[in-house]
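S.K.: quick one: sequence plus predicted model below, questions after.
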Amino acid sequence: MTFYHFARSVVKGLLSPLYRIEVKGLENFPESGGVLLCTNHISNLDPPVVGITCPRPVSFMAKEELFRVPVLKSILPNVKAFPVKRGMSDRGALRTGLALLKEGEVLGLFPEGTRSKTGEIGKGLAGAGFFALRSDAKIIPCAIIGPYKLFGKLRVVYGKPIDFTELKKEKISVEAATEIIMNEIKKLTETH
């Protein structure tokens, strides 16, 4: 058992009694190949909740500051997270993300870049569109529908893959690609 799977089972054991997590749409998740998993962001608990509900291990981009926190800096790399500098184009993080997708891994992103204080879907940053257009990964939208209320129901909905084949031919911008992804996430929150 890898550290990732060990950590996943520990986190699942901790969160399951606190929240009634309902998962929908797992049949939409590709069993193999690169996957760009794009999720809304409403709580600090979002990464572990996605980690325990996703059928495959997820590598999350996490803000660089977290890798300076004493306990987290040794745990995060072991649960497949890697740092990204916020507020600028971090070429190293972009290269790492593309390499993971090319290797057939799952790259998890919160395109909004920060948590939504209201729970509403915000504007996504260009990174999601960059990965969608520059890789052959399947793009899976995911919605976490809260609120995170102790012993309350929490839903995680995995949507159908977004097909970017034609849009790549049209050479759309990364901003337009991100907007398409965000709209799909928003639709999931409205229909579930």
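M.R.: Great, that's in hand. Numbering: from 1, shown residues only.

S.K.: contacts, neighbours, all on C-alpha from now
M.R.: Fine.

S.K.: after the longest strand anywhere in the chain, next one along is what?
M.R.: The strand that spans the most residues within the chain, counting by DSSP state E, is strand 138-145. Toward the C-terminus, strand 138-145 is succeeded by strand 153-158 as the next helix or strand (DSSP states H and E).

S.K.: the inter-axis angle of that following strand versus strand 138-145?
M.R.: 170 degrees (axes from the mean of the first three to the mean of the last three Cα atoms, to 10 degrees).

S.K.: now the helix or strand just after strand 153-158: buried residues?
M.R.: Using DSSP H and E, the helix or strand that follows strand 153-158 in sequence is helix 165-169. When neighbours are counted by 16 or more other Cα atoms under 10 Å, no buried residue of helix 165-169 is found.

S.K.: okay, pairing it with this:
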Amino acid sequence: MTTSSRLNNHNTKEIIMFRKIVVFFVRIFLSLWFKVEVENVDRFEKLKTSCIVAPNHQSNWDSVLVPAFSKRVMYMMAKAELFENKLFGAVLRGLKAFPVKRGKGDVTAVKTAVSLLQQGQSICMFPEGTRNKGDKPMKFKSGASRIATTAKVPILPVAIISNFKFRGKVKIIYGEPIYFDDCYDKEMKKEDFREQIEKVEEAVKRLIEKNR
């Protein structure tokens, strides 16, 4: 059984209830630790298709903040190291996260992401590939655009703005979905994927500049 099949087979009443419980307590904890503001999340929740949610990445907190503050379920691609902590790993699994091995061309994780998207599920992944504590996002990697084009889904740019200090403000702002319909049946080259992800990167940067 593939990873995506196992993840989808976890949509039993018990697992769904477990996720609701995890989300409930995670949201309480995060709301006590930070002052969380979420804007335009309906752009994701009301989207009539699966998609890739693509935020900038500043902190490990991002992996729980984004899925916890959305009523619509999204699967999360999270670095494998985060699952080594049993408690944090359990929380991530409760939020439907699956591990990805960074820097090793994790084919299994990519196949899982494409399969989930084709089955109508949405996923969240960080195109920067690692955390960036600077004021501006690092150069986005083209993996997200490759997955989106293969699965024929849009990418939703998201900005996360915070210093992640105790009781500090965390802003999560959803942008408009970016579609690549004209590329779905086209033979894509490396520079085509680069051009796609640059559109997403620029959209995230604009959201950050506008809402900082």
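M.R.: Yep, that arrived. Please read all numbers here as calculations on a predicted model, not as lab measurements.

S.K.: circling back: mean shift of the longest strand of the first structure relative to the second structure?
M.R.: The superposed strand 138-145 of the first structure is, by mean Cα distance after the TM-score superposition for the first structure, a mean 1.0 Å from where its aligned residues fall in the second structure.

S.K.: what span of the first structure is stretch 150-163 of the second structure aligned with?
M.R.: Counting by TM-score structural alignment, stretch 150-163 of the second structure falls onto residues 134-147 of the first structure.

S.K.: distance from the chain centre to the matching stretch, please.
M.R.: 6 Å (Cα atoms, centre = their mean, to the nearest Å).

S.K.: likewise for stretch 170-190 of the first structure?
M.R.: 14 Å.

S.K.: name the residues that touch it?
M.R.: Residues outside stretch 170-190 of the first structure that contact it (Cα atoms under 8 Å, 6 or more residues apart in numbering) are 38-40, 111, 121, 123-130, 132-133, 141-145, 157, 159, 162.

S.K.: let's see it at 6 Å
M.R.: With contact meaning Cα atoms under 6 Å, 6 or more residues apart in numbering, stretch 170-190 of the first structure is reached by 126, 128, 129, 130, 141, 142, 143.

S.K.: which two of the residues you listed have the greatest separation?
M.R.: Across those, no pair lies farther apart than 130 and 143, at 20.2 Å, counting by Cα to Cα.

S.K.: so the two - more neighbours on which side?
M.R.: residue 143 (27 against 17; other Cα atoms under 10 Å).

S.K.: please name the nearest non-neighbouring residue to that one.
M.R.: Nearest non-adjacent residue to residue 143 of the first structure, counting by Cα to Cα, 6 or more residues apart in numbering: residue 157, 5.2 Å away.

S.K.: the helix ranked longest in the first structure corresponds to what range in the second structure?
M.R.: Ranked by residue count under DSSP state H, the longest helix found in the first structure is helix 174-191. Equivalent residues of helix 174-191 of the first structure are located at 193-210 in the second structure, counting by TM-score structural alignment.

S.K.: quick one: the matching stretch to the first structure mean distance?
M.R.: Mean for stretch 193-210 of the second structure is 1.3 Å (mean Cα distance after the TM-score superposition for the first structure).

S.K.: buried residues, that stretch. List them.
M.R.: So, applying 16+ other Cα under 10 Å, buried residues of stretch 193-210 of the second structure: 193-194, 196-201, 203-205, 207-208.
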